[in-house]
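[1] Predicted coordinates and the sequence they were generated for:
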Amino acid sequence: MTHKLVLDLIAQARRQEAQQGLFSQAMAARLAEVQLVADITHADPVSCLVRFVEDYVELAPQLLECIQTSAAKIGRAALFSPFLDAAYGAFSRPSILLARFDGLDALLVKAYLCHRLMEEMHENNRSIRNANLVNSGAAHANILAHHLIGEPFANELDNATLITVHQLMSSPAYYDLNLAKFAEEIRDAAGEVMRHRLETLLTRNQIVFRFSYPGSLS
């Protein structure tokens, strides 16, 4: 799975959406639920959600490429390979559960699995997490994607992610593994650009996440 292939998939989904408009209809149906967690400052909130999803999908392979390059530079390619294979597999080897999804709807689910897996990888190692490689913007983007997918299916995807992470981290030693060099490598010029794009994913699309909303843990 390459970045170009994902862009081709997005272009194909856009053409399909222009003809059918089914994803925009789905986003319109989700709008009331989305507004429980975020404010959309644009006059056309549905178009903002569609653009957010397109950006969210496009960033997934870019994030994986950044992680893959950084891991290789510090000689840790083998360590991160299982995570990357699982994340790429969300696009290239989708579960049969996704058979009923199509177009941007399917790409959103695949990208969500990819982003959530990387989020768990980040959170389950002390040195990576303490490096603060990403701020709350990335987590908020995943929460918004969760709402756009809708429950209970989004919860099933979260559970599948946790199971995958548990299988990949067969040893609890992963949490205490010193990966500070990896964190430093991520902070190179390309990494900083990627972090900025991920952290501003919502604001670029005129979506403002609420820090407190019904059902939140805060």
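    Everything's here; your move. Residues are numbered from 1 along each chain as shown.
[2] C-alpha only now, for contacts and for neighbours.
    OK.
[3] tally of neighbours for Pro172?
    11 (other C-alpha atoms under 10 Å).
[4] what does the one 3 residues further on give?
    Applying other C-alpha under 10 Å, we find 18 other residues in the vicinity of Tyr175.
[5] For Asn125, see how far away it is.
    4 Å (C-alpha to C-alpha, to the nearest Å).
[6] Please enumerate the strands of this protein.
    38-40, 207-209 (DSSP state E).
[7] if we look at the last one, which residues are touching it?
    Taking contacts as C-alpha atoms under 8 Å, 6 or more residues apart in numbering, the residues outside strand 207-209 that touch it are Val37, Ala38, Asp39, Ile40, Thr41, Cys48, His140, Leu202.
[8] of all the residues you listed, which two lie farthest apart?
    Thr41 and His140 (16.5 Å; C-alpha to C-alpha).
[9] So for the two, which sits in the more crowded spot?
    His140 (20 against 13).
[10] who are the neighbours in contact with the more buried one?
    Phe209.
[11] and the closest residue to Ala60 other than its chain neighbours, what is it in contact with?
    Distances taken as C-alpha to C-alpha, 6 or more residues apart in numbering put Ala111 closest to Ala60, at 5.9 Å, once the chain neighbours are dropped. The contact partners of Ala111, by C-alpha under 8 Å, 6+ apart, come to Tyr56, Val57, Ala60, Ala90, Phe91.
[12] from these, which is closest to Tyr213?
    Using C-alpha to C-alpha, these come closest to Tyr213 at Tyr56, 22.4 Å.
[13] and that closest one, what is it in contact with?
    Tyr56 touches Leu108, Ala111, Ala141, Leu201, counting by C-alpha under 8 Å, 6+ apart.
[14] Would you mind confirming that the first one makes contact with Leu144?
    No - counting by C-alpha atoms under 8 Å, no contact exists between Leu108 and Leu144, whose distance comes to 11.1 Å.
[15] related to what we said a few turns ago, got a markdown table for the contacts of Tyr56, with distance to Arg15 too?
    Putting the contacts of Tyr56 into a markdown table (distance: C-alpha to C-alpha, whole Å) gives the following:
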| residue | distance to Arg15 |
| --- | --- |
| Leu108 | 16 |
| Ala111 | 19 |
| Ala141 | 25 |
| Leu201 | 23 |
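[16] quick one: which of these sit in helices?
    Leu108, Ala111, Ala141, Leu201 (DSSP state H).
[17] next up, a second structure to put side by side with the first:
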Amino acid sequence: MDTVNIRQAIAAARAHENTTSQLALLLKVRANSLHHSVQLPPQNIVPALLNFIIHYIDQVPEFIDAVDTIADECDITDYTEPVMSIAKEFFIQPPSLIEGHEGLNALMDESYLAHRLIEEVNDRFMSCYNTPLVPMDMTRSNLIIHHLIGEPFANQLDQAVHLITDNLQSRDLVFVPDACKEDRSHRWANDLQRWPCLVDNLSINLLLNGQSARIIIH
């Protein structure tokens, strides 16, 4: 399964948004209740949020293509494929949790599941082997999307990711020590240059102000 179907779903959702402005209307409401750590621009708030979400969604197929290529070159496909297959499946057959959501709103949920799955797998891989499975960190963007989706639903999506990761770990589908013996960090710097989608650079800066952190969207 390649990413063609995912890209087609994204194109259809963008066309749906152009016709209905469904997500833009939701964002107009949600922007007023966002967590104080998310600092919004003084003007054009909804377009800025919508642009951020679209880029966040677009990164999923780009990221899957990048990981598939890197994994093939590094001979670790056996360990990345189970994770990537689930990430693709979020789009092809969305979980029942997302039923009733349409267009970009649904794809925001599906993209959050995909990005959070990678984040969770990488976190557990780091704790076991001191190296991530794949060279990607979308933690900051995931945090913003969590706030945009809103609680408690975003927490339900997080719980679904935890259950999936637990299942992968219990079946030894990705957490296999032999897969981690090779230090791939020396080549990942080049991979990040080849695949910019692996870097969390969606016009976001994390600024530390004392003990509080603010995420600024430009």
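    It's in. Here the structure is a predicted model, which means the values were calculated and not measured.
[18] re the thing from before, closest one of the contacts of Tyr56 of the first structure to Ser95 of the first structure?
    Looking across the contacts of Tyr56 of the first structure and measuring by C-alpha to C-alpha, the closest to Ser95 of the first structure is Ala111, at 13.0 Å.
[19] are any of the contacts of Tyr56 of the first structure buried, and which?
    Leu108, Ala111, Ala141, Leu201 (16 or more other C-alpha atoms under 10 Å).
[20] ok, the second one to Pro45 of the first structure distance?
    What it means is Ala111 of the first structure. Taken as C-alpha to C-alpha, the span from Ala111 of the first structure to Pro45 of the first structure is 21 Å.
[21] which residue sits closest to the residue nearest in space to the middle of the first structure in space, ignoring its chain neighbours?
    When C-alpha atoms, centre = their mean is applied to the first structure, the residue found nearest the centroid is His115 (2.7 Å). Distances taken as C-alpha to C-alpha, 6+ apart place Ala60 nearest to His115 of the first structure, at 6.4 Å, with adjacent residues excluded.
[22] Need the contact partners of stretch 25-42 of the first structure.
    45-46, 48-50, 144, 147-148, 150, 206-214.
[23] how does it look with 6 Å?
    Contacts with stretch 25-42 of the first structure, where a contact means C-alpha atoms under 6 Å, 6 or more residues apart in numbering, come from Val46, Gln206, Ile207, Val208, Phe209, Arg210, Tyr213.
[24] Next: stretch 168-180 of the second structure.
    Tyr79.
[25] if we go to 8 Å?
    Residues contacting stretch 168-180 of the second structure (C-alpha under 8 Å, 6+ apart): Ile76, Asp78, Tyr79, Thr80, Pro82, Val83, Phe125, Tyr129, Thr131.
[26] what do you get for stretch 99-109 of the second structure?
    With C-alpha under 8 Å, 6+ apart, stretch 99-109 of the second structure has contacts from 10, 12-14, 16-17, 22-23, 53-54, 56-57, 91, 98, 145, 149, 157.
[27] didn't the residue nearest to the centre of the first structure look like it was pressed against Pro61?
    No - His115 of the first structure is beyond contact range of Pro61, at 9.5 Å (criterion: C-alpha under 8 Å).
[28] what's the offset of stretch 101-110 of the second structure from the middle of its chain?
    Distance, stretch centre to chain centre, for stretch 101-110 of the second structure: 13 Å (C-alpha atoms, centre = their mean, to the nearest Å).
[29] What span of the first structure is that stretch aligned with?
    The aligned range for stretch 101-110 of the second structure in the first structure is 101-110, by TM-score structural alignment.
[30] buried stuff in the matching stretch?
    Buried positions in stretch 101-110 of the first structure, judged by neighbour count with 16+ other C-alpha under 10 Å: Gly103, Leu104, Asp105, Ala106, Leu107, Leu108, Val109, Lys110.
[31] for stretch 16-27 of the second structure, same thing?
    In stretch 16-27 of the second structure, counting by 16+ other C-alpha under 10 Å, buried: His16, Glu17, Leu23, Ala24, Leu27.
[32] repeat for stretch 51-60 of the first structure
    Buried-residue list, stretch 51-60 of the first structure, by 16+ other C-alpha under 10 Å: Arg51, Phe52, Val53, Glu54, Asp55, Tyr56, Val57, Glu58, Leu59, Ala60.
[33] can you list the residues you listed in JSON lines and add distance to Lys4 of the first structure?
    Converted to JSON lines, these look like this (distance: C-alpha to C-alpha, whole Å):
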{"residue": "Arg51", "distance to Lys4 of the first structure": "18"}
{"residue": "Phe52", "distance to Lys4 of the first structure": "19"}
{"residue": "Val53", "distance to Lys4 of the first structure": "17"}
{"residue": "Glu54", "distance to Lys4 of the first structure": "14"}
{"residue": "Asp55", "distance to Lys4 of the first structure": "14"}
{"residue": "Tyr56", "distance to Lys4 of the first structure": "15"}
{"residue": "Val57", "distance to Lys4 of the first structure": "12"}
{"residue": "Glu58", "distance to Lys4 of the first structure": "9"}
{"residue": "Leu59", "distance to Lys4 of the first structure": "12"}
{"residue": "Ala60", "distance to Lys4 of the first structure": "12"}
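[34] thinking again about what came up before, so what's the residue nearest to the centre of the first structure up against?
    Ala60, Ala87, Asn142.
[35] Then Leu133 of the second structure?
    Counting by C-alpha under 8 Å, 6+ apart, Leu133 of the second structure has contacts Thr80, Val121, Asn122, Phe125, Met126.
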